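following is a predicted model, sequence given first.
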Amino acid sequence: MLVLAGCSSTPAELAYSPESALLAYPQALTLDKQLIGQPVRWSGLIVASRVKADHTEIELVYLPLRSNGIPQQQEQSPGRFLVHVTGLLDPQLYAAGRSFSVLGTLKQWQSGQIGEQPYQFPVVDAQRYKLWPKLKEVEVRYVRDPFDDWLWPPRP
């Protein structure tokens, strides 16, 4: 049992106890001001990174976390959120399309836009975070053996 727990555990930089105290992303969409200061562990795909005077702001499309802390790739998302990280994170490394996970607290909601649509972004004040390695796509091709029909009788 310990072996299985070790295989699916969250990375140390994203660990939080008790996990039941973490605020779920859909709860933050209610814009309930009583949620400010609650701990969160969210993840997603980076849309943009913007360097501000004293922090870096990362805009993400929310994706649910797998048990190992990696964002689960899928075609649907309930929304977006912003992460504020103290200091400079290079936008070339924290670039659009990269997977990112954060552990922090819900700081506020910030008005903004997605395209021309107004949007209320939940803002996370990051305490710890992880930029996941780029996924490498592997192309798999099936090559049919040209002698398959010659060596073996035809299949029914």
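Received, thanks.

only C-alpha atoms for contact and neighbour calcs from this point on.
OK.

in stretch 93-104, what counts as buried?
For stretch 93-104, a neighbour-count test (16 or more other C-alpha atoms under 10 Å) marks 94-96, 98-104 as buried.

how about stretch 1-21?
10, 14, 16.

what helix or strand is the first one on?
Meaning T10. Under DSSP states H and E, no helix or strand contains T10.

what about the closest residue to it other than its chain neighbours, which SS state?
The shortest distance from T10 to any non-neighbouring residue, by C-alpha to C-alpha, 6 or more residues apart in numbering, is to N68 (4.6 Å). Using DSSP: H, G, I helix; E, B strand; the rest coil, the structure places N68 in coil.

and the comparison structure, right after this:
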Amino acid sequence: MPKSWLILLALVWLTGCVSVPDELSYEPESALLPYSTVSQHPDSAKGQPVRWSGVIAATRVLAEQTELEVVLLPLKANGVPQQQEKSEGRFLAHLPGLLDPSLYAPGRSVTVLGTIAGTVNGKIGEQSYRFVLVAGSAHKLWPQVKDVEVRYVNGCFEPLWLSPRPRPLP
């Protein structure tokens, strides 16, 4: 009997590790619309809740809000955008107040919780594009992923942190 309790406790603990942060939670989860549904019928989705994530393409500070242009990426179980080379599209998120463009810079990962406010015609480069507009109520800017430096020494793969002593670079 105690062994089964330990297994159950471990499962509950692990489930807690992959949950969405409180500021991005929404109940019921099943009410959140996917991008594919909204992009096909944006007018019928007005006012419906969404939680979308992606990589910031542009940040524009407006009079009383900040507009993020986001390249959509699928969400992992914990709300973090899943990095991949393919996207279903882009969306605009209007978030209240000033979000510093130096921090909310292109390439940063973000997740937005809000409701569909309609569509906006715009451009990506020189091409016309119809953006889905999200009126954001909450968001999370995710920490930047740091690259790990790996060097090749004498043609062999040997990460620096595993080297027993420093070696000169070729």
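It's in. Bear in mind that the values here come from a model prediction, so they are computed numbers and not experimental data.

just give the TM-score of the two.
The TM-score (TM-score structural alignment, normalised by the length of structure 1) is 0.89; 145 aligned residues with a C-alpha RMSD of 1.5 Å.

picking that back up, narrow the buried residues of stretch 93-104 of structure 1 to those in helices?
Applying DSSP state H to these, no entry is found in helices.

tell me where structure 1 has strands.
For structure 1, applying DSSP state E gives strands covering 39-51, 55-63, 80-86, 99-114, 117-131.

tabulate these (CSV), appending distance to A21 of structure 1.
CSV is the format used below for these (distance: least, C-alpha to C-alpha, whole Å):
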stretch, distance to A21 of structure 1
strand 39-51, 7
strand 55-63, 19
strand 80-86, 19
strand 99-114, 11
strand 117-131, 16
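
closest to R144 of structure 1 out of those?
strand 99-114 (36.3 Å; C-alpha to C-alpha).

now the closest one on structure 2. Mean distance?
Strand 99-114 of structure 1, aligned to structure 2 and superposed, deviates on average by 0.5 Å (mean C-alpha distance after the TM-score superposition for structure 1).

residue range for that strand in structure 2?
Using TM-score structural alignment, strand 99-114 of structure 1 lines up with residues 109-124 of structure 2.

now do the matching stretch: everything it contacts.
Outside of stretch 109-124 of structure 2, the residues within contact range by C-alpha atoms under 8 Å, 6 or more residues apart in numbering are 24, 42-43, 45-56, 79-81, 93, 128-144.

give me the neighbour count for the equivalent of L98 of structure 2 over in structure 1.
Using TM-score structural alignment, the partner of L98 of structure 2 in structure 1 is L88. By the measure other C-alpha atoms under 10 Å, the count of residues near L88 of structure 1 is 14.

one more: V120 of structure 2?
13.

same deal with P2 of structure 2?
There are 7 residues near P2 of structure 2, going by other C-alpha under 10 Å.

how near is it to K86 of structure 2?
In this view, P2 of structure 2 and K86 of structure 2 are 47 Å apart by C-alpha to C-alpha, to the nearest Å.

same thing with V71 of structure 2?
V71 of structure 2 is 10 Å from K86 of structure 2, where distance means C-alpha to C-alpha.
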